[in-house]
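Student: Give me a 3D structure for the following:
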Amino acid sequence: MSKVIVFGSLNMDLSIESDHMPNLGETIIGRGFITNPGGKGANQAVAAAKMGAAVCMLGAVGADAFGDQMIAGLAEHGVTCEYITRSESCPTGVAIITRVCGDNFITIDAGANASTRIDAVRRALDEVAEPGDVFLAQLECDYETTWAALAEACKRGLYVAINPAPAHEIPEAVLPCLDLVVVNEGECEMMTGIYPADATSARAAADKLKESGVGCVAITLGARGSMVFCSNETIESVPPKTRAIDTTCAGDTYIGAMVAGYARGLSLADSVALATKASAMATTKVGAQQSIPTLAEVE
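Tutor: Model prediction:
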């Protein structure tokens, strides 16, 4: 079985529920405050580990209590944390999350996430990476480091995947390095200029990315499920009906499960099915990593 190597963010989520978003200058009463380990990179690493993959996390936290909690939480889920560095000059990243009617609004302070440089990624890959392993990144770390890391992983024969979130353009030179791009509706529109309102527009957006050199494109569509375009294979997946409480980690769960399926040698169809069910289940609990189901629960 291949490994999943995740280079990405580690944030402590500070989450509160309210009936509506406050207006400028307004103070409102909330409820259900929680702190929960999160960050797109760490969430996707935990999801992959919970779906049965061997996972190694690359990234950085501060030399603070949040950093201690982040590493302890990842280790508890079986993620290798040896290559997470501790910054003395930057605090652990933080995400402020307001939950409204089952959806969420998020503001992030990157903190130590922006401190990792490509030399640290290369050193880690020298020690842990083997051809055929998965390398997964997002865009909550330093952009230049991320672009260089994706190219480095491609050069080493890894299966390179990215979730370009928060939405940001990817340099044209990097696109041919990508075996898998996973985007939601907004990220899809930002990257291609096409909003995936239906199957036709989703295919047009995917074709545009594939023409740029991307191998496989997965477009997540919220409650509508997802569409995956890979070579000559197209898979449309509709999630089971659930009572959504908090969508904070649904997308990260989908991505982590997708790459875990690849690393475990599952077919594309089975990987998508696993990701679809896991992400739907993640919406039924509050929080980020604590909401991700285990493989046994999904099965």
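Student: contacts, neighbours, all on C-alpha from now
Tutor: OK.
Student: quick one: contacts for residue 284?
Tutor: 242, 243, 244, 245, 246, 291 (CA atoms under 8 Å, 6 or more residues apart in numbering).
Student: Please give the element, helix or strand, for it.
Tutor: Element membership of residue 284, judged by DSSP states H and E, is empty: it is in no helix or strand.
Student: on that earlier part again, in PyMOL, select just the buried ones from the contacts of residue 284.
Tutor: To isolate the buried members of these in PyMOL, using 16 or more other CA atoms under 10 Å:
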select buried, resi 244+245+246+291
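Student: What segments of the stretch 101-250 of the chain are strands?
Tutor: Using DSSP state E, counting those that start in this stretch, the strands of the stretch 101-250 of the chain run over 103-109, 134-137, 159-162, 180-183, 216-220, 226-230, 233-237.
Student: Which strands or helices does the fourth one pack on?
Tutor: Strand 180-183 is packed against strand 159-162, strand 216-220, with contacts defined by 3 or more CA pairs under 8 Å, 6 or more residues apart in numbering; DSSP states H and E.
Student: need those in a markdown table with distance to residue 70 and mean neighbour count, can you?
Tutor: What follows is those, written out as a markdown table (distance: least, CA to CA, whole Å; neighbours: other CA atoms under 10 Å):
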| stretch | distance to residue 70 | mean neighbour count |
| --- | --- | --- |
| strand 159-162 | 22 | 24 |
| strand 216-220 | 27 | 24 |
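Student: can I get these in CSV with distance to residue 201?
Tutor: Formatted as CSV, the helices and strands packed on strand 180-183 follow (distance: least, CA to CA, whole Å):
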stretch, distance to residue 201
strand 159-162, 21
strand 216-220, 11
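Student: and of those, who's closest to residue 209?
Tutor: For the helices and strands packed on strand 180-183, the distance to residue 209 is smallest for strand 216-220, at 7.6 Å, taking CA to CA.
Student: run this one through as well so I can compare:
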Amino acid sequence: MRRCLIAVLRGRCASVTTAAMIARPEILCIGSVLWDVIGRSPAQMAKGADVPGRIVKLPGGVALNIAMTLARFGLRPALLSAVGRDPEGDELMAECIGLGLETSFVYRSDDLPTDRYMAVEGANGLIAAIADAHSLEAAGAKILRPLTDGTLGSAHQPYQGAVALDGNLTAQLLEEIARSDDFRAADLRIAPASPGKADRLLPFLRAGRGTLYVNCEEAGILCKTRFDDATTAAQALVDRGAARALVTHGGAESCDATADLTLTRCPPEVLVTRVTGAGDTFMAAHIAAERAGADRETAFARAQDAAALFVSGDTPS
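Tutor: Below is the predicted model of the structure:
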């Protein structure tokens, strides 16, 4: 099965036509699509720790994590990203197809290698992580061509569906997206990817466009201060121009804020077994709930419940 999928990706299965492969996506996931290499240990870890554990390799990246969760909730997400035409890229695309994701719009580069993310997690949470998204950054606006060449949208008919966007794109490209008419009709949902890239979302505050999904630390970076609770952080983001802000704070109270309504809720208490991807799961579950017609309170609760299931080691669906 996997060999056949890889053959399709390399163009050797001529019987599979483009028309047959492409279905109109319900949501676009734009950003990092890569391999996660994650080391996990049940031990408490400090700087320099050398402990036994498990190392896994699995499909990842913020955009891909969101897309995989959306697919589990029954949606048809499409990926817009950059993936190399190397063996790692072919294997990754085959995995994505097997998960029910639309990969026809992914920019495949002959010169750029497939990106990777590496993290170490202990019983006390994420210890360290490095995201190598240099190929995505180098590809730049090429990944957005389907939104301007008439495939998914054009200047006269901009894309009108939902878009999950992550901060692994360059600051310049995110600035262009925040101001671009190509996204004027889209329901933009935006995540920073990591605290180290949180300030890349500042253009969306200035433009007053999109829904931001951040944690307290990332909200503090955007507001150039420190927050001890999600409610204060979410309200500060709205005051600075955010159209809507959803702020999480680990196991503490989370907040969903707009200029006219603020919701707060504590997530379920669970035993934490993993953390990488929890924020992406929260965001995807929230988008899926709202697209299914849930009101704000219900969507907020479903997102927290899904994230709690994820960190406990279960898979939300």
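Student: follow-up on the earlier one: can you tell me which of the strands of the stretch 101-250 of the first structure is most buried?
Tutor: Highest mean neighbour count of the strands of the stretch 101-250 of the first structure: strand 134-137, a mean of 27 (counted as mean count of other CA atoms under 10 Å).
Student: Which part of the second structure matches it?
Tutor: Using TM-score structural alignment, strand 134-137 of the first structure lines up with residues 162-165 of the second structure.
Student: superposed on the first structure, where does the matching stretch end up, distance-wise?
Tutor: Stretch 162-165 of the second structure differs from its equivalent in the first structure by a mean of 1.4 Å after superposition (mean CA distance after the TM-score superposition for the first structure).
Student: circling back: redo the strands of the stretch 101-250 of the first structure as JSON lines? Include distance to residue 87 of the first structure.
Tutor: Converted to JSON lines, the strands of the stretch 101-250 of the first structure look like this (distance: least, CA to CA, whole Å):
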{"stretch": "strand 103-109", "distance to residue 87 of the first structure": "15"}
{"stretch": "strand 134-137", "distance to residue 87 of the first structure": "20"}
{"stretch": "strand 159-162", "distance to residue 87 of the first structure": "25"}
{"stretch": "strand 180-183", "distance to residue 87 of the first structure": "30"}
{"stretch": "strand 216-220", "distance to residue 87 of the first structure": "34"}
{"stretch": "strand 226-230", "distance to residue 87 of the first structure": "38"}
{"stretch": "strand 233-237", "distance to residue 87 of the first structure": "41"}
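Student: Can you check which of those strands gets nearest to residue 123 of the first structure?
Tutor: Between the strands of the stretch 101-250 of the first structure, strand 134-137 lies closest to residue 123 of the first structure; by CA to CA that is 14.4 Å.
Student: coming back round to it: what's the closest of the helices and strands packed on strand 180-183 of the first structure to residue 124 of the first structure?
Tutor: strand 159-162 (15.7 Å).
Student: Tell me where the first structure has helices.
Tutor: Per DSSP state H, the first structure carries helices over the ranges 40-50, 65-76, 118-128, 143-155, 185-192, 199-211, 250-263, 268-282, 295-298.
Student: Tell me which of those sits most buried.
Tutor: Counting by mean count of other CA under 10 Å, helix 40-50 has the highest mean neighbour count of the helices of the first structure, with a mean of 31.
Student: Which part of the second structure matches it?
Tutor: So helix 40-50 of the first structure sits over residues 62-72 in the second structure, by TM-score structural alignment.
Student: for stretch 232-244 of the first structure, same thing?
Tutor: The aligned range for stretch 232-244 of the first structure in the second structure is 260-272, by TM-score structural alignment.
Student: Give me the distance between the two termini of that stretch.
Tutor: 34 Å (CA to CA, to the nearest Å).
Student: Contacts only, for the closest residue to residue 252 of the first structure other than its chain neighbours.
Tutor: Among residues not flanking residue 252 of the first structure along the chain, residue 44 sits closest, at 5.0 Å (CA to CA, 6 or more residues apart in numbering). By CA under 8 Å, 6+ apart, residue 44 of the first structure lies in contact with 6, 252, 253, 255, 256, 257.
Student: Alignment lookup: the fourth one to the second structure.
Tutor: I take that to be residue 255 of the first structure. Under the alignment defined by TM-score structural alignment, residue 255 of the first structure is paired with residue 283 of the second structure.
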